[in-house]
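A.B. asks: dropping the sequence and predicted coords here.
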Amino acid sequence: MHPDLAFAIRRRGGVFTVADARRAGYRPDEVRAAVGSGAWYRLRRGIYVTAQTWAEATDDRSRHVLHALATLTALGPGPVLSHTSAARFHGFLLPRGVDTDVRLTHPDQWRTGPGYRITAATLTADDVLRAGALSVTSAARTLVDCAREWDPADAVVAMDAALHAERVRRRDLVATVMAQSHWLGIGGAARAVQLTDGRAESPLETRGRLGLLAAGFRSFESQVELHGPAGFVARLDGWLDDLGVAVEFDGFVKYADPRDQRTPAEVAWDEKRREDLIRDLDVPVVRIVQADLPRLERPIRRLDELRTRPLPGPRRYRIVRTPEPGSDDGDAAA
């Protein structure tokens, strides 16, 4: 490859134009031959990547970024990668079936074209970060923009995961909501931020928590430690303090593809022994699995039964709360 074309590719973040190739000395027949042979892969009219670059982009995020770079190359400077495109760039969790359009924001433009949509909206300096050849909305701005359009549960799932991974801070989400106080859909985004809990460790935990809250179990807390007379017993996925009930969110992958080089049988055995220790403290355990979503009919029936059970007497355990990742809170115990 000619050094001038290689330089243009680096400058554009991996894509290049026919004009870049012509400036590097490639004749029209050489361009056609490179495209026809598959050495160059067409992203948009007159905009390409090398076959190697396309082959190395093996996941949805990487290929979407290349399409975004191609779109921005065609449009020229100004638009900023945003909404679902920025969510893909940041690696946030996306709802199933989300469209593949390149989403962009510009202070003065609102238009659509083949494979892209530009939204007109204010962008502050704090809202935008530079990543190589791309300008992209910040983590907080991206999540709030998406939450204004997504189903509330999908928005909370994405925010929970970002908070848990310390990819965003709660105070930045709140500040972004406040800055968009009169924007379309901001009420839903504000409610999503209010419902977030960065202690949730999976979408199942987030959706299960939302289901329990919707069913009226308001005392739910995520990721607490259970301590008995001899000390630490278990870390619980969830806790209903008014009922004294542990809630466990059980994903199949824990058994099918266990961590720490354990076999599925060892995982199942360890889980059984752990649950025995919890029940020994007179703490019932209610499990929620993916099949229980979204209505949680089976777990809620069981919780309603436990609500009416006679209390076993003074609690022989204590609960230690854990702060949300990235929060400014210290350790809390009760």
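C.D. replies: Everything's here; your move.
A.B. asks: from now on I want contacts and neighbour counts done on CA atoms only, so please keep to that.
C.D. replies: Will do.
A.B. asks: Gly185 and Arg148 touch, don't they?
C.D. replies: Yes - the pair Gly185 / Arg148 is scored as a contact, 4.4 Å apart, by CA atoms under 8 Å.
A.B. asks: more neighbours: those two, which one.
C.D. replies: Taking neighbours as other CA atoms under 10 Å, Gly185 and Arg148 compare with Arg148 leading, 21 against 17.
A.B. asks: look up how far Ala86 lies from the more buried one.
C.D. replies: 14 Å (CA to CA, to the nearest Å).
A.B. asks: equivalent analysis for Ile9, please.
C.D. replies: According to CA to CA, Ile9 stands 22 Å off from Ala86.
A.B. asks: who has more neighbours, those two?
C.D. replies: Neighbours were counted for Ile9 and for Ala86 using other CA under 10 Å; Ala86 has more, 29 against 19.
A.B. asks: okay, one more to line up with it:
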Amino acid sequence: MTTAKLYRLGFSKDEVRRAVRCCLRRIARGRYVATGSCEDARHEAIWAALSEEDFEEFAHRDDMRDEIEPLRVLIRTRAEQIHTASGRWRVTKGREVFSHLSAALVHGLPIAYPAQTRVEVFRPNVSRKYRHLYVRNREIPSAHRKMVGIYAVTTVERTLIDVARDYDPDVSVPMLDEAIRRRLTSRLRLEAVLEECPESRGDAAVVCALNLTDGRREAPSESIAAVRFFEHGIAGFEPQVEFFGDHGEVIARVDFCHRDAKLIVEIDGVEKYTMNGRTPRASIAAEKAREAALEARGYKVIRLTFGELFRTAPFERILGVLASRLRTG
């Protein structure tokens, strides 16, 4: 919701300030989001306006990924301002292209954690950082850009390459895994686009990220875990391994399995306990039964939370358990 919209609803500057302390959150200059309904009758106009118009809801995952949502608002705000091309915005129309994580969000690619709070764009002959904007000086060929609604963005391939160049693999690999899994692109296509835009810095990082990519992974958390395995020298884990019962039925599919060591690593998330319409309690009971069946076959199961993916100790433990089971196996 913009300041102008609030003024049209009859709010004064002071009333907007008070609303920010209540049920509005200021994301950027002149741009607000509603954070939750309140009991102040003076703010009913805000909720009435939202119920009558098209709006986007913040995604809530109850972890650090919630911090990405304000970036979506900033991207949409800038796209709307450039699309209308009034006043000073006429200068950037046709010259500015959303890139990196901003382009990834437009394409619907996953951002595993908030690695950037600024809107990222390419614009020729300009390289500058502002509070809410990061402008990189790059000329983007027409083959590497496209329109998605009102957004001028780099193509999926160019976006993935730029992210792999300028961000760590725990950001780029989840995007690559998702793009390959959804068949939005292919490794051959990515390599072809990389040859079209070579740079002296960052191409080795792109190749490394491509080598870590595996479309069998089904969630960003699994991709981050695979990156951590690589960083800690942990090898031999295969993603999405299925176990079968006596009659050929699938009794379990695990995130990672090391067959020689009979070691399984599972990445826990809230979504895992609300799948198939089951309650969290029922899902946890099913998980325990599944884990007992795997342990009966001689497998050890190690579970990691999303937060543990960003700590060293859990992976040192996995490395130790792996070495021990390989020695005794």
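C.D. replies: Sure, I can see it. Predicted, not measured: the structure shown is a model, and the values here were computed from it.
A.B. asks: could you get me the TM-score between them?
C.D. replies: TM-score for the superposed chains, counting by TM-score structural alignment, normalised by the length of the second structure: 0.69, backed by 274 aligned residues with a CA RMSD of 3.6 Å.
A.B. asks: can you give me the strands for the second structure?
C.D. replies: Using DSSP state E, the strands of the second structure run over 24-28, 31-34, 97-98, 119-122, 128-129, 133-136, 145-148, 151-154, 238-244, 250-258, 263-267, 300-304.
A.B. asks: could you say which of those strands is packed most deeply?
C.D. replies: Highest mean neighbour count among the strands of the second structure (mean count of other CA atoms under 10 Å): strand 97-98, with a mean of 27.
A.B. asks: how big's the offset between that strand and the first structure?
C.D. replies: Mean deviation of strand 97-98 of the second structure relative to the first structure after superposition (mean CA distance after the TM-score superposition for the first structure): 1.9 Å.
A.B. asks: residue in the first structure matching Glu222 of the second structure?
C.D. replies: The alignment partner of Glu222 of the second structure in the first structure, by TM-score structural alignment, is Glu205.
A.B. asks: mind checking how far the closest residue in space to its match that isn't next to it in sequence is from Gln223 of the first structure?
C.D. replies: Excluding the flanking residues, the one nearest Glu205 of the first structure by CA to CA, 6 or more residues apart in numbering is Phe249, at 6.0 Å. To Gln223 of the first structure, Phe249 of the first structure is 11 Å away according to CA to CA.
A.B. asks: got it, and Val49 of the first structure?
C.D. replies: 46 Å.
A.B. asks: list the contacts for the closest residue to Ala225 of the second structure other than its chain neighbours?
C.D. replies: Nearest residue to Ala225 of the second structure, sequence neighbours excluded (CA to CA, 6+ apart): Leu309, at 6.2 Å. Residues in contact with Leu309 of the second structure, defined by CA atoms under 8 Å, 6 or more residues apart in numbering, are 221, 224-225, 228.
A.B. asks: measure Leu309 of the second structure to Arg78 of the second structure for me?
C.D. replies: 33 Å.
A.B. asks: next one: Leu326 of the second structure
C.D. replies: 54 Å.
A.B. asks: now do Gln240 of the second structure
C.D. replies: 40 Å.
A.B. asks: likewise for Val321 of the second structure?
C.D. replies: From Val321 of the second structure to Arg78 of the second structure the distance is 50 Å (CA to CA).
A.B. asks: middle-most residue in the second structure, spatially?
C.D. replies: Central residue of the second structure (CA atoms, centre = their mean): Ile111, 1.5 Å from the mean position.
A.B. asks: skipping its backbone neighbours, what lies nearest it in space?
C.D. replies: Nearest to Ile111 of the second structure is Val171, by CA to CA, 6+ apart, at 6.6 Å.
A.B. asks: on that earlier part again, is it possible to get TSV of the strands of the second structure that adds distance to Asn211 of the second structure?
C.D. replies: Listed next are the strands of the second structure as TSV, based on distance: least, CA to CA, whole Å:
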stretch	distance to Asn211 of the second structure
strand 24-28	37
strand 31-34	40
strand 97-98	26
strand 119-122	26
strand 128-129	32
strand 133-136	27
strand 145-148	25
strand 151-154	22
strand 238-244	15
strand 250-258	18
strand 263-267	21
strand 300-304	24
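A.B. asks: compare the ones you listed and give me the one nearest Lys5 of the second structure.
C.D. replies: When the strands of the second structure are compared by CA to CA, strand 31-34 sits nearest Lys5 of the second structure, at 9.7 Å.
A.B. asks: packing partners of that closest one?
C.D. replies: strand 24-28 (3 or more CA pairs under 8 Å, 6 or more residues apart in numbering; DSSP states H and E).
A.B. asks: elements contacting the strand it packs on?
C.D. replies: So strand 24-28 of the second structure, by 3+ CA pairs under 8 Å, 6+ apart, packs with strand 31-34, helix 69-84.
A.B. asks: 10 Å instead?
C.D. replies: helix 13-20, strand 31-34, helix 69-84 (3 or more CA pairs under 10 Å, 6 or more residues apart in numbering; DSSP states H and E).
A.B. asks: the match of Glu222 of the second structure: neighbouring residues, count only.
C.D. replies: Neighbour number of Glu205 of the first structure under other CA under 10 Å is 27.
A.B. asks: which residue lines up with Asp151 of the first structure in the second structure?
C.D. replies: For Asp151 of the first structure, the residue aligned by TM-score structural alignment is Asp168.
A.B. asks: contacts only, for Thr206 of the first structure.
C.D. replies: Counting by CA atoms under 10 Å, 6 or more residues apart in numbering, Thr206 of the first structure touches 153-154, 156-161, 195-200, 222, 249.
A.B. asks: counterpart of Asn276 of the second structure in the first structure?
C.D. replies: Checking TM-score structural alignment: Asn276 of the second structure goes with Asp260.
A.B. asks: same check, this time on Ala235 of the second structure
C.D. replies: Match for Ala235 of the second structure (TM-score structural alignment): Arg218.
A.B. asks: do the same with Arg118 of the second structure
C.D. replies: Using TM-score structural alignment, Arg118 of the second structure sits opposite Thr100 in the first structure.
A.B. asks: name the SS class of Arg22 of the first structure, please.
C.D. replies: Under DSSP: H, G, I helix; E, B strand; the rest coil, Arg22 of the first structure falls in the helix class.
A.B. asks: what's it aligned with over in the second structure?
C.D. replies: In the second structure, nothing lines up with Arg22 of the first structure, judged by TM-score structural alignment.
A.B. asks: pretty sure Arg22 of the first structure sits against Pro28.
C.D. replies: Yes - assessed by CA atoms under 10 Å, Arg22 of the first structure is found in contact with Pro28 at 7.7 Å.
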